[in-house]
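Peer 1: Generate coordinates for the sequence data below:
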Amino acid sequence: MTVAIPPEAGKDMSEQRAKRDPEGTRRRILEAATEQFTKFGLAGARVDAIATAAGTNERMLYYYFASKEGLYVAVLEAMYAQFAEREAGLDLSGLQPADAVRELAKSIWTHLRENPQWLSLINNENLHEGRYLERSSHLRETISPVVDLLRVTLERGIASGQFRQGIDPLDFYVTLVGMGYYIVSNRFTIDIFTGRNYAEQDRQASISAMHLDMLLTYLRPVS
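Peer 2: Down below sits the predicted model:
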């Protein structure tokens, strides 16, 4: 005979599991929220759907993240941190400065192509004019290691005479990311408007090579 479990008992069991594995519960909520916010944005994402997908209840979601908006900010922070950790973990010290720039650029552009969720979340937050990211007290910390990595690479290039002086590392980084970001985030409209599909591997390789030539030409000393 099947015994029905009252809703209150189900909530209690869910909370007991969460207390036994708080990090796992928090991770599952973030993963489920990432899916919801990617598909539906902040306005369309549903807290009950996130809780169900995470195998918990809404009370635990509010316990960990205080609000739907707080969860949204946490998802953005996690995505940016993952991106920055990947790039900051690159070992470029043994490469020639130009090769180091190539390696960093390729790594960033590959990440953009392979993580459409990241692009969807960024695009959604730009629709909100960055007002939720502005609440984050940790976000800017994530970009510093990547920009420092680039700064050290540029300094090595200047010291060896391969790069010119006066290059702002943050401006260069933003330009580098923007080159790869645009052709991925706008790939559908570019294809419709121009008839060229930059999601195709040969197109990716061709335009990436052009972007690298442009970046490295800019870095060369002025004769």
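Peer 1: all contacts plus neighbour counts: C-alpha atoms, from now on.
Peer 2: OK.
Peer 1: list the buried ones in stretch 160-172?
Peer 2: 162-165, 169-170, 172 (16 or more other C-alpha atoms under 10 Å).
Peer 1: Kindly report the same for stretch 55-70.
Peer 2: 56-58, 60-61, 65, 68, 70.
Peer 1: Could you do stretch 145-157 as well?
Peer 2: For stretch 145-157, the buried set under the neighbour-count rule, 16+ other C-alpha under 10 Å, comprises 145-147, 149-151, 153-157.
Peer 1: which other helices and strands contact the biggest helix by length in the chain?
Peer 2: What stands out as the longest helix in the chain, according to DSSP state H, is helix 22-44. In terms of contacts (3 or more C-alpha pairs under 8 Å, 6 or more residues apart in numbering; DSSP states H and E), helix 22-44 is packed against helix 47-54, helix 68-88, helix 116-127.
Peer 1: returning to that earlier point: so of the buried residues of stretch 145-157, which two are at opposite extremes in space?
Peer 2: The largest separation in the buried residues of stretch 145-157, counting by C-alpha to C-alpha, is between Pro145 and Gly157 at 18.5 Å.
Peer 1: Output the contacting helices and strands for the helix or strand harbouring Gln204.
Peer 2: Using DSSP states H and E, Gln204 sits in helix 201-219. With contacts taken as 3+ C-alpha pairs under 8 Å, 6+ apart, helix 201-219 sits against helix 97-114, helix 169-185.
Peer 1: To what extent is Glu114 buried, counted in neighbours?
Peer 2: By other C-alpha atoms under 10 Å, 11 other residues sit near Glu114.
Peer 1: and this one, so I can compare the two:
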Amino acid sequence: MDDSAERPAKPRKTSWKKDPEAVKENILAIATEEFAAHGLAGANINEIANKTSTSKRMIYYYFGDKEGLYCAVLERVYASLRHGEDLLDVADLDPVPALQRLIEATFDAHVNAPHFIRLVMIENIHNADYLRKSDIVPKLNRSIIDKLEDVCARGKAEGTFRKGTDPLELHWLISSISFYNVSNRHTFSTSFGKKLFSKAHQAVLKQRVVDMILTAAIIDHEPTAWN
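Peer 2: Below is the predicted model:
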């Protein structure tokens, strides 16, 4: 007896007809997890399609191919990180608290974006070949430099910032420490224990980062004492 008639039919993935933008966002969210976990080579389009609300055919329709999807994922994670920075309004703050706020926000943004960290690590393995194809990411990245340029200019004008303080160098310093805190968490904690990665100690480390950057940029800054 053929019992196929008794089995419930598998739901058809037709929601793309009703809300294509939501479907694209669903694809990108799943693809972000897959690429972050397995890299470009290891991620599987069939697996991504199986986890989404649409089909493999529609993934290709929207993104062209696997590399097109990967590039879209990169742009999405950069946009998410930079959007949070764009929401920071530091123009009305004095230069020192403005810089402190940007440092803290960058540190927290990296902690809260492990997929971003993993994807940037993967893209560095590819020598940024795919990121280089993006016309969007350079524009996204410009916003944080603009904020730092404004803060540095105001700080130098009022005599609180050192004359040689460079916005791009500041961004490199802030980002490098914030990135390492997440990218090397597993290897560091395996080698030295998990003490630094408790919620309480992450707050301490964030203050240390603030002190390091402010000491480098600001004349006569007194860092928080080590107890």
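Peer 1: coming back round to it: could you give the residue range in structure 2 aligned to the helix holding Gln204 of structure 1?
Peer 2: Aligning helix 201-219 of structure 1 against structure 2 (TM-score structural alignment) gives residues 199-217.
Peer 1: And stretch 180-189 of structure 1, by the same measure?
Peer 2: So stretch 180-189 of structure 1 sits over residues 178-187 in structure 2, by TM-score structural alignment.
Peer 1: can you pull the buried residues of the matching stretch?
Peer 2: Neighbour-count burial for stretch 178-187 of structure 2 flags 178-179, 181-183, 185 (criterion: 16+ other C-alpha under 10 Å).
Peer 1: compared with structure 2, how much does the longest helix of structure 1 deviate?
Peer 2: For helix 22-44 of structure 1, the mean distance to aligned residues of structure 2 following superposition is 1.0 Å (mean C-alpha distance after the TM-score superposition for structure 1).
Peer 1: That helix maps to which residues in structure 2?
Peer 2: Under TM-score structural alignment, the match for helix 22-44 of structure 1 is residues 20-42.
Peer 1: what's the mean deviation for stretch 210-219 of structure 1 versus structure 2?
Peer 2: Counting by mean C-alpha distance after the TM-score superposition for structure 1, stretch 210-219 of structure 1 comes out at 1.4 Å.
Peer 1: what's in contact with that stretch?
Peer 2: 98, 102, 105, 162-164, 167, 176, 179 (C-alpha atoms under 8 Å, 6 or more residues apart in numbering).
Peer 1: Look at the nearest residue to Pro221 of structure 1 once chain neighbours are set aside and give its secondary structure.
Peer 2: Excluding its sequence neighbours, the residue lying closest to Pro221 of structure 1 (C-alpha to C-alpha, 6 or more residues apart in numbering) is Arg164, at 4.2 Å. Assigned by DSSP: H, G, I helix; E, B strand; the rest coil, the conformation of Arg164 of structure 1 is coil.
Peer 1: wait, doesn't Arg164 of structure 1 sit right on Arg220?
Peer 2: Yes. In this structure, Arg164 of structure 1 is within contact of Arg220 by C-alpha atoms under 8 Å, at 5.6 Å.
Peer 1: Helix 167-183 and the helix or strand containing Thr187 of structure 2, what's the angle between them?
Peer 2: For Thr187 of structure 2, the host element (DSSP H and E) is helix 185-192. When axes from the mean of the first three to the mean of the last three C-alpha atoms, to 10 degrees is applied, the directions of helix 185-192 of structure 2 and helix 167-183 differ by 70 degrees.
Peer 1: Helix 185-192 of structure 2 against structure 1, how far on average?
Peer 2: Here the mean offset of helix 185-192 of structure 2 against structure 1 after fitting is 2.1 Å, by mean C-alpha distance after the TM-score superposition for structure 1.
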